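Asker: sequence plus predicted model, see below.
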Amino acid sequence: MDLDALVGASELFTPADIEYAARVAAQAAFERDLTTPDGVADGVEGASTADYLAAIGQAQPTVTPPMIGSSARTSRPTPGCDCRSRDAAVPETRPVPKRCHPRKAGNHKVIAV
């Protein structure tokens, strides 16, 4: 399986998009294997990289470049909010105060002071 090719071909795909493409590829491989006399097509049992790439080529990603641009322009953190640094290596964290993103307060972390 050529993972680099699959990653490159599935840019902008959400996990659900990838799952859909994987199901399509698995179904195509299953149907192909059923029609071959020994149950194995081209010496490969099951789905191959080519099957997955073909399925990805047929699928439409949910996320589009305009959506990404729109999200980047409209996403502004509340002053004093450190929610964008939550992926940084932080030894100690605490929940963001409720005044910052009231609907998402439990999902963000800030650097402990």
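Answerer: Arrived safely. All of these numbers come straight from a predicted model, not from anything done at the bench.
Asker: only C-alpha atoms for contact and neighbour calcs from this point on.
Answerer: OK.
Asker: number of nearby residues for Ile68?
Answerer: Ile68: 11 surrounding residues under other Cα atoms under 10 Å.
Asker: what's the answer for the one 5 residues further on, then?
Answerer: By the criterion of other Cα under 10 Å, Arg73 has 9 neighbours.
Asker: contacting residues for it?
Answerer: For Arg73, the contact set (Cα atoms under 8 Å, 6 or more residues apart in numbering) is empty.
Asker: which helix or strand contains it?
Answerer: helix 65-74 (DSSP states H and E).
Asker: in terms of secondary structure, what does the helix or strand that comes right after that helix contact?
Answerer: Sequence order places strand 93-95 as the next helix or strand after helix 65-74, per DSSP H and E. Where contact means 3 or more Cα pairs under 8 Å, 6 or more residues apart in numbering; DSSP states H and E, strand 93-95 is packed against strand 109-111.
Asker: just the buried residues of the strand it packs on, please?
Answerer: For strand 109-111, the neighbour count (16 or more other Cα atoms under 10 Å) marks 109-111 as buried.
Asker: presented hereafter is structure B, for comparison with structure A:
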Amino acid sequence: MKEKEEKEKKEKEKEIEKEKKEKEKEKKEKEKKKKKKKEKEKEEKVKEKEKKEKEKEKKEKEKEKGKEKKEKEKEGKEKKEKEYKGIQRNTKDIQTATDLLVLMRLLDFAILSNLQE
């Protein structure tokens, strides 16, 4: 009887040991999975951060292009205004010259009229 009890006791101890090993193995697997999940989340965060940085850079470039475009438009507008003012000045000069020519002809006519009298 004693041997049978000892045998049963040993078997129970073996079972208990086996269960302990299985639990330990399961625990290690869970930890591994948890660690893997954390690493994956970390990688996703890094990717998300990089994506946001790229978007930010893209927006900054677009903003810079917009500024350059506005500056070019402003320069073009100023150039056109200068040309227009130049044309106006030239027109005034031409008008003045025309008026002077008319006055000179009138003066010539008046002088000729006086000479003929």
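Answerer: Cool, got the structure. Since this is a predicted model, take the numbers as computed values, not measurements.
Asker: please state their TM-score.
Answerer: For these two chains in superposition, a TM-score of 0.22 is obtained (TM-score structural alignment, normalised by the length of the first structure); 29 aligned residues with a Cα RMSD of 3.2 Å.
Asker: hang on, the earlier thing: can I get the buried residues of strand 109-111 of the first structure in a markdown table with distance to Thr74 of the first structure?
Answerer: Converted to a markdown table, the buried residues of strand 109-111 of the first structure look like this (distance: Cα to Cα, whole Å):
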| residue | distance to Thr74 of the first structure |
| --- | --- |
| Lys109 | 21 |
| Val110 | 21 |
| Ile111 | 24 |
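Asker: wait, what's in contact with Asp51 of the first structure?
Answerer: Counting by Cα under 8 Å, 6+ apart, Asp51 of the first structure touches 25-26, 28-29.
Asker: could you point out which element follows the top helix by length along the first structure?
Answerer: Across the first structure, the longest stretch assigned as helix under DSSP state H is helix 15-35. Later in the chain than helix 15-35 of the first structure, the nearest helix or strand by DSSP H and E is helix 49-58.
Asker: what is the nearest of the contacts of Asp51 of the first structure to Ala72 of the first structure?
Answerer: Ala25 (33.0 Å; Cα to Cα).
Asker: top of the contacts of Asp51 of the first structure by neighbour count?
Answerer: Counting by other Cα under 10 Å, top hit in the contacts of Asp51 of the first structure: Ala25 with 23 neighbours.
Asker: number of residues surrounding Ala97 of the second structure?
Answerer: So Ala97 of the second structure, with other Cα under 10 Å, has 12 neighbours.
Asker: what strand or helix carries it?
Answerer: Per DSSP H and E: Ala97 of the second structure is located in helix 2-116.
Asker: how about the longest helix of the first structure: buried residues?
Answerer: Buried residues in helix 15-35 of the first structure (16+ other Cα under 10 Å): 17-18, 21-22, 24-30, 32-33.
Asker: for Pro66 of the first structure, state which of those residues is nearest.
Answerer: Asp17 (17.7 Å).
Asker: can you tell me how far the closest one is from Asp33 of the first structure?
Answerer: Using Cα to Cα, to the nearest Å, one gets 24 Å for the distance from Asp17 of the first structure to Asp33 of the first structure.
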